[in-house]
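>>> Give me a 3D structure for the following:
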Amino acid sequence: MSEPNNYSESIIVTPAIKFEEFTLKNLGTRFVKMEVKQGVFFTIIYQTEIDVRYTIYDEKVLLKSTPIINLDNEVLPFISPSRHCESDKLSEFATNEFGYLPNEYTKANAIKEWIFNTVEYKSGVTNSSTSACDTLLEKVGVCKDFAHLGIALCRALDIPARYFTGYAHNINPPDFHAYFEAYIGGQWLFFDPTKLAVANGLVKIANGKDASEVAVASYFGNVTCTFMKIECNPTTTAGFKPFNSELDTKAISYE
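As a prediction, the model looks like this:
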C-alpha cells in the first residue's frame, strides 16, 4: 500500500489476530504480515477514503527523450529485466515493432495499443508464474499479464517501466486492477493496455518491478481464499465525472 494523500483507513481482522505493519528499505510500500494457526477461518476488512491526485500532461512536453546516464538513480532499477518481465529476451521484437517511432512517449503508447489489439483478455488462463514472454507467445491473459508485457517491451527499448497495482472504479466484475507506468519526460506516466478502467477513477496501491514485488496477498502454507469483495467508488457521485474517451488517451501521472 502506498502512502496516499489526505486519507483515513482501517484494518479489521476477525477473529482478532495480531498483525505487523512494516516497510522495506528504499521502498515506500507498506506491508502487513500475520501468522494464522491451522484450521482457523478469518476475515480481513480493509477500508480507506483518500484524495486521489493526478496530473494531465501536454504530450508536446513529453517528446524529448532522457538519456539513461541522466536518469535519476532511483529510476535505474526499472530499466532492467525482472522475474516476470524478461525484457532482455524481447529486444529484437520490440525494436522491430516499435523502434522506428520518434520518441519514448509515442513508443510506450504504441505498445499499449498493440497489446490491446493483439492480446485477448480472458480470466483463468494464466497463473502467478506467467511471464511477459508467455503472454507474448500465447496472446492471452488478464490485466497482470497485459501490464507485464507492456513493462517488458518498454524496458527492451530502454524506457524505464514499472508495475502499478490499484483499485479501479467501475471495473466489471469488481477486482484489483494492474497497469504499467513508463518514465518519460521526467514523469511516471500511466498506461492501461486493457482499457477497462476509467483513467481518473484509480486508487494506487503500490508500484514495483513486477507483480512479484507488490502482490496484493502472498500465502505461505496451507491457506485458501474462499471469498473476496472489492469496491472502489467516489465518495459523492455528484462531483465525479469520468474521463471521456479522448481524455483516456492523454498522458497522465498519479501521485
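
>>> contacts and neighbour counts: CA atoms only from here.
Fine.

>>> Helix, strand, or coil at residue 151?
Classification of residue 151 into helix, strand or coil gives helix, according to DSSP: H, G, I helix; E, B strand; the rest coil.

>>> show me what contacts the closest residue in space to it that isn't next to it in sequence?
Taking C-alpha to C-alpha, 6 or more residues apart in numbering as the measure, residue 151 lies nearest to residue 161, with 5.2 Å between them; neighbours along the chain are not counted. Listed by C-alpha atoms under 8 Å, 6 or more residues apart in numbering, the contact partners of residue 161 are 78, 79, 151, 152, 154, 155, 180, 181, 182, 183, 209.

>>> cool, and residue 168?
With contacts taken as C-alpha under 8 Å, 6+ apart, residue 168 has the following neighbours: 174, 175, 176, 177, 197, 198, 201, 202, 203, 232.

>>> Quick one: distance of stretch 103-117 to the chain centre.
How far stretch 103-117 lies from its chain's middle: 16 Å, per C-alpha atoms, centre = their mean, to the nearest Å.

>>> Buried ones in it, by neighbour count?
With burial defined by 16 or more other C-alpha atoms under 10 Å, the residues of stretch 103-117 counted as buried are 103, 104, 105, 107, 108, 109, 110, 111, 112, 113, 115, 116.

>>> doesn't residue 96 make contact with the fourth one?
No: taking contact to mean C-alpha atoms under 8 Å, the distance of 11.7 Å between residue 107 and residue 96 leaves them out of contact.

>>> Strands along the protein, start to end?
Assigned by DSSP state E, the strands in the chain fall at 5-14, 19-23, 30-34, 43-51, 54-57, 120-121, 140-141, 161-168, 176-184, 187-191, 202-208, 251-254.

>>> and residue 128, which of these is closest to it?
Residue 128 lies closest, by C-alpha to C-alpha, to one member of those: strand 140-141, at 11.4 Å.

>>> Quick check: the most centrally placed residue in the chain vs residue 93, distance?
Centroid check for the chain by C-alpha atoms, centre = their mean gives residue 164 as the closest residue, at 1.9 Å. Separation of residue 164 from residue 93 (C-alpha to C-alpha, to the nearest Å) stands at 24 Å.

>>> ok, now residue 179?
As for residue 179, its distance to residue 93 is 21 Å (criterion: C-alpha to C-alpha).

>>> this one as well, want them side by side:
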Amino acid sequence: MRFQVHSSLEYEVKTPCVFILNLEAAALPRQRIVAERLQLAPAHPIDRFAEDEGGSRFFRVIAQPGPFRIAYEGEVAVNMLDRAPEDIAEVPVGELPLDILPYLYPSRFCQSDLLGRFARRAFEDAAPGHSRVTAICNWIYEHVDYERGSSNSQTSAYDTMVLRAGVCRDFAHLGIAFCRALNIPARFASGYAWKLDPPDFHAVFEAYLGGEWYLFDATRQAALQGLVRIGVGRDASDAAFATIFGDAAFKAMSVGIEAAQPVADEEPTTRAVGVG
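From the prediction side, this is the model:
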C-alpha cells in the first residue's frame, strides 16, 4: 500500500530557538520512502541524526525571531506483516534478543512497576500471545474515556489509570505499561494514521511477539494497516514531533494522510499487523 503524507507546523519565534523535529516518515525495511520534501520558511541550515533501531529521523534547526513554518510531504510504500492472531506467541524473557530487553523496564510515562498487581490480576488468565495484548486493548477501550483536553504532556499511565480518561498518547502509555508488567516488551509509536478522523499525529504501541513487533491501537480510531510510522521509543518522551529549546509560540498545525492508490479493503483489519 502507498500513502501520501503531509504535515506543517507554524510558530512565532520570540528568541533564537533550537527546534528538534521528528516529522519525517521513518526509514524501515517494511516502510520505503518513495519521495519526500521538507521545506522551512524562512530557510535555515539543518542538522540530521537518526535512531537506528526504530528508524526515527530527527533534524535540528536553529530558528531566529519571527514567523517560522516547517512543512513536510512524502509518498511512502508500506508492506506490513499479515498474520493470524492466534498463531503469534509470547517470547519468554530468557529468549528475548538483548536489544529488546529495555522495552521490558518501567519508563517515565509507563510505570509498569506501579501497575503490575492490577495487570497480573486482570490479564494473567487471558490466552497468551497476541490475544493477551488484544485483551489489554479491549480493557482500555472499555474502561478509559477518549476525551480531548483530559490530559497533558505530563500525564503518565498511572495517572490515566486513576483518571480513566485520556487521548491516544495516554491509551498507548497504559497499554505499554500493562504489557511490560506481564513481561511482554512494548514500545511507543507515533505516525500518520490512515482513516483517523479528524486527522492528527497518532500514537499507538507495539508489542514484541513471536520475534516481531506488532501494532496495537486501544483507541480503535485508525486502520493499523495504514499507519505510516514516524518514531518509536520507550514512551512519548522519545518520539515527540517537536522539542523546543527557547521561547516560541505555537500558532497552527495541519496533518494528513491519503491512499496514493486504490485500496480494496478500507476497513480496519482484524488480522495481526506486524512491522517486523
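
>>> Any idea what the TM-score is?
Here the TM-score for the pair of chains, by TM-score structural alignment, normalised by the length of structure 1, is 0.93; 249 aligned residues with a C-alpha RMSD of 1.5 Å.

>>> re the thing from before, between residue 179 and residue 93 of structure 1, which one's more packed in?
Between residue 179 of structure 1 and residue 93, residue 179 has the larger neighbour count (other C-alpha atoms under 10 Å), namely 26 against 13.

>>> Show me what that one lines up with in structure 2.
For residue 179 of structure 1, the aligned position in structure 2 is residue 204, judged by TM-score structural alignment.

>>> Contact partners for the equivalent of residue 132 of structure 2 over in structure 1?
In structure 1, the residue equivalent to residue 132 of structure 2 is residue 107, according to TM-score structural alignment. Residue 107 of structure 1 sits next to 98, 99, 101, 154 when contact means C-alpha under 8 Å, 6+ apart.

>>> With residue 79 of structure 1 instead?
In this structure, residue 79 of structure 1 makes contact with 155, 158, 159, 160, 161, judged by C-alpha under 8 Å, 6+ apart.

>>> Can you tell me how far the equivalent of the fourth one over in structure 2 is from residue 152 of structure 2?
Residue 160 of structure 1 is assigned residue 185 in structure 2 as its aligned equivalent, the criterion being TM-score structural alignment. Taken as C-alpha to C-alpha, the spacing of residue 185 of structure 2 relative to residue 152 of structure 2 amounts to 25 Å.

>>> Could you check which of the two is surrounded by more residues?
Using other C-alpha under 10 Å as the criterion, residue 185 of structure 2 and residue 152 rank with residue 185 on top: 26 against 12.

>>> What distance do you get for the more buried one to residue 32 of structure 2?
The value you get for residue 185 of structure 2 to residue 32 of structure 2, if C-alpha to C-alpha is used, is 25 Å.

>>> Same check on residue 233 of structure 2?
20 Å.

>>> So for the two, which sits in the more crowded spot?
Remark: of residue 233 of structure 2 and residue 32, residue 233 carries more neighbours, 21 against 17, as counted by other C-alpha under 10 Å.

>>> The more buried one maps to what in structure 1?
Aligned against structure 1 by TM-score structural alignment, residue 233 of structure 2 finds its counterpart in residue 208.

>>> I figured its match hits residue 181, correct?
No: in this structure, residue 208 of structure 1 is not within contact of residue 181 by C-alpha under 8 Å, at 10.1 Å.

>>> which residues are in contact with both of these two?
Taking C-alpha under 8 Å, 6+ apart as the contact definition, residue 208 of structure 1 and residue 181 share the neighbouring residues 162, 163, 164.

>>> for the stretch 1-150 of structure 1, what spans make up the helices?
Under the criterion DSSP state H, counting those that start in this stretch, the stretch 1-150 of structure 1 contains helices at 91-98, 104-118, 132-138, 143-156.

>>> Nearest to residue 72 of structure 1, out of those helices?
Put simply, out of those the one that sits nearest residue 72 of structure 1 is helix 143-156, at 15.8 Å, with distance taken as C-alpha to C-alpha.

>>> Just the buried residues of that closest one, please?
Burial within helix 143-156 of structure 1, assessed by neighbour count using 16+ other C-alpha under 10 Å, is assigned to 143-156.

>>> Give me the mean deviation of it from structure 2.
If you overlay the two and look at helix 143-156 of structure 1, the average distance to its match in structure 2 is 0.3 Å (mean C-alpha distance after the TM-score superposition for structure 1).

>>> Kindly report the same for stretch 104-117 of structure 1.
Between stretch 104-117 of structure 1 and the corresponding residues of structure 2, superposition yields a mean separation of 0.9 Å, by mean C-alpha distance after the TM-score superposition for structure 1.

>>> The alignment partner in structure 2 of residue 120 of structure 1 - how many residues pack around it?
Across the two structures, residue 120 of structure 1 finds its equivalent in residue 145 of structure 2, going by TM-score structural alignment. For residue 145 of structure 2, the number of neighbouring residues by other C-alpha under 10 Å comes to 17.

>>> Next, the contact list for the closest residue to residue 145 of structure 2 other than its chain neighbours, please.
Among residues not flanking residue 145 of structure 2 along the chain, residue 165 sits closest, at 4.5 Å (C-alpha to C-alpha, 6+ apart). If a contact means C-alpha under 8 Å, 6+ apart, then residue 165 of structure 2 has 144, 145, 146, 147, 150, 151 as its contacts.

>>> And residue 121 of structure 2, how close does it get to residue 145 of structure 2?
In this structure, residue 121 of structure 2 and residue 145 of structure 2 are separated by 22 Å, where distance is defined by C-alpha to C-alpha.

>>> How about residue 13 of structure 2?
Per C-alpha to C-alpha, residue 13 of structure 2 is found 35 Å from residue 145 of structure 2.

>>> re earlier: I'd say the match of residue 179 of structure 1 and residue 221 touch.
No: using C-alpha under 8 Å as the test, residue 204 of structure 2 is too far from residue 221 to be in contact (10.1 Å).

>>> And residue 271 of structure 2, what's its match in structure 1?
For residue 271 of structure 2, the equivalent position in structure 1 is taken to be residue 250, counting by TM-score structural alignment.

>>> what's the neighbour count on that match?
Neighbour count for residue 250 of structure 1, taken as other C-alpha under 10 Å: 17.

>>> so it makes contact with residue 57?
Yes: in this structure, residue 250 of structure 1 sits in contact with residue 57. The criterion is C-alpha under 8 Å, and the distance is 7.2 Å.

>>> Please point out which parts of stretch 47-61 of structure 2 sit buried.
Residues of stretch 47-61 of structure 2 classed as buried by neighbour count (16+ other C-alpha under 10 Å): 54, 55, 56, 57, 58, 59, 60, 61.

>>> What lines up with the last one in structure 1?
Under the alignment (TM-score structural alignment), residue 61 of structure 2 pairs with residue 34 in structure 1.
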